[in-house]
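Trainee: coordinates only, sequence not included:
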C-alpha cells in the first residue's frame, strides 16, 4: 500500500511541483490550498504525513500544526518555512513538527525527508514479537509504538518516539548530537543539528517531573545527551 502524503501549500506552482516529485517516488498525494481544507482532509482520509507551509491564507501553518498534533498525535508533519523563520519557533513545544524544510528547497531532498520520517513511523507487524522496553518508570511497547510512564500513556510524535526508543535501548550511553541526528533523521539529513535540541526539550517537557531540572535525559556538556542508567 502506498503511503499517503498531504501537501498544504497555497502557492499552486510549489504544490504541483512537490506533488509531481512525490508521485514519481510512489507516494499517493493529496492537496490543499489552505489550512482549513487540509485539516478536513486529514479528518476524513487516512494520511501518513502532512507537508505544511507556514504562510497560509486564513489560519497559518502553526495553528494548523497545533490542531493536527492535538487530534492526530502520531501524524508525521514536515513544515515548509522561509529562511527568516526561527527554527526554535518552527519546531517549538506548542507545535510539535517532526521536521522542516527551508524554501527554496530541492524537491528530492524533501522526498528523502519524507522517506526518513516514514521509516521512523513504520511498524512491521508480520511475525512481530510483542516486545517491551523497560527502564525505571518507563515502558515502550514496540509493536504498538506506545510510550508509558508509570503505566500512563504519554503521546509522542514519531520523532520523539524514535529518540525515546534510542535512549531506552542504550541507557547510560552519551550520544553526540550528530549521532542522534544520523540515527533518528538519517544520514541524508542536511539540516541544522539544533533540531535535536528542540526535540529533546519537547521530550523532556512530556516525561520529566521537572523539565527545567531534568533527571532522566541528562545533558552531557560539550557532547550531547545521555539517558540516565537507572539500574
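Mentor: In hand now; what should we look at? This one's a predicted model, so the numbers in the text were calculated from it and none came from an experiment.
Trainee: C-alpha only now, for contacts and for neighbours.
Mentor: Will do.
Trainee: tell me the centre residue of the protein?
Mentor: residue 98 (2.3 Å; C-alpha atoms, centre = their mean).
Trainee: wait, isn't that residue in contact with residue 161?
Mentor: No - the pair residue 98 / residue 161 is not scored as a contact, 10.6 Å apart, by C-alpha atoms under 8 Å.
Trainee: hold the first one in mind and look at this next one:
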C-alpha cells in the first residue's frame, strides 16, 4: 500500500521541492496551507504529517490533526533551533523535529524510518495482540483495549506500552525509553519521558508502572 503524506509548509517553493523528493520514494503527497481552518474539511487520514512549526497556527493545526487520530506520526520542521522549541514539540507528541535549513534527503530519510517503524509497530517481537496487565494491545490496529473498550492514546503513548510489553519486570532507563520511543535523532531533555509516563498513568489508571528513582521506569510483570 502506497504511504500517504500530508505536508503543511509555509514556503510554497520549498513545499514543491519537498514534494518532489517525497514522491520519488513512491509516496502519495498532498500539500495543505499552513492554516488550521484549511484542515476542517480533511476527512482522510495519511500515514504521516509533515508540519511547518513556524508561525502562530502550528499548535492549533497539530491539535486538530491529533483530534482526528492520535496514532498518525507528525514531523515538525522549524527555523527555530532553541531546545525549548524541540521539547515543546515532542511534549505535544511529534515523532521528530527537524531544524531548517535541511536537505530534502534528510527529511526523506527520517520520514522513511518513522513509516517503517509504524509499519512494524515498533513491536516486531510481539504477536498481533499483546497483554499488559489488564490491557490488550492490538498491534495491527495500534489501539489499546480495556474490557473491550478502546483507550484514547497518542502514538508515543502506544509505543511506550509496546516497549513495556517487551520488557515486563525489567527496569528501563530514560535513555533506553528515549531511543526506543523517540528514535536516535532526538535531541533534548530526557524529562519528556517523565511527562509521557505521567500521561500514560493518568489514562491507564489500572496500569502499574514503578519509578526507579535516578534511573527510569519498570512495568510490574
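Mentor: Ah, there it is. None of the values given here were measured: they were computed from a predicted structure.
Trainee: picking up where we left off before, and the residue nearest to the centre of the first structure, what's its match in the second structure?
Mentor: Correspondence of residue 98 of the first structure to the second structure, assessed by TM-score structural alignment: residue 95.
Trainee: ok, its match to residue 53 of the second structure distance?
Mentor: According to C-alpha to C-alpha, to the nearest Å, residue 95 of the second structure stands 13 Å off from residue 53 of the second structure.
Trainee: for residue 95 of the second structure, what are its contacts?
Mentor: 73, 74, 75, 76, 114, 156, 182 (C-alpha atoms under 8 Å, 6 or more residues apart in numbering).
Trainee: can you report how many residues neighbour the counterpart of residue 215 of the second structure in the first structure?
Mentor: Matched by TM-score structural alignment, residue 215 of the second structure corresponds to residue 223 in the first structure. For residue 223 of the first structure, the neighbour count with other C-alpha atoms under 10 Å is 12.
Trainee: so residue 223 of the first structure touches residue 173, yeah?
Mentor: No - using C-alpha under 8 Å, residue 223 of the first structure is not in contact with residue 173; the gap is 11.5 Å.
Trainee: how about the helices in the first structure?
Mentor: 12-24, 35-44, 61-71, 87-90, 107-121, 158-169, 177-180, 194-207 (DSSP state H).
Trainee: and the fourth one, how far out from the chain middle?
Mentor: Going back to what we said before, that points to helix 87-90 of the first structure. 14 Å (C-alpha atoms, centre = their mean, to the nearest Å).
Trainee: returning to what we had before: identify the residues contacting the residue nearest to the match of residue 215 of the second structure when sequence neighbours are not counted.
Mentor: Sequence neighbours aside, residue 176 is the residue nearest to residue 223 of the first structure in space, at 5.1 Å (criterion: C-alpha to C-alpha, 6 or more residues apart in numbering). Going by C-alpha under 8 Å, 6+ apart, residue 176 of the first structure touches 223, 224, 225.
Trainee: contacting residues around the first one?
Mentor: Right, the one you point to is residue 223 of the first structure. Going by C-alpha under 8 Å, 6+ apart, residue 223 of the first structure touches 174, 175, 176, 177.
Trainee: from residue 37 of the first structure, how far off is it?
Mentor: Distance from residue 223 of the first structure to residue 37 of the first structure, by C-alpha to C-alpha: 43 Å.
Trainee: try the second one
Mentor: Counting by C-alpha to C-alpha, the separation of residue 224 of the first structure from residue 37 of the first structure is 40 Å.
Trainee: that older thread, residue in the second structure matching the residue nearest to residue 223 of the first structure?
Mentor: That one, residue 176 of the first structure, aligns with residue 173 by TM-score structural alignment.
Trainee: and the gap between its match and residue 219 of the second structure?
Mentor: Applying C-alpha to C-alpha, the value for residue 173 of the second structure to residue 219 of the second structure is 12 Å.
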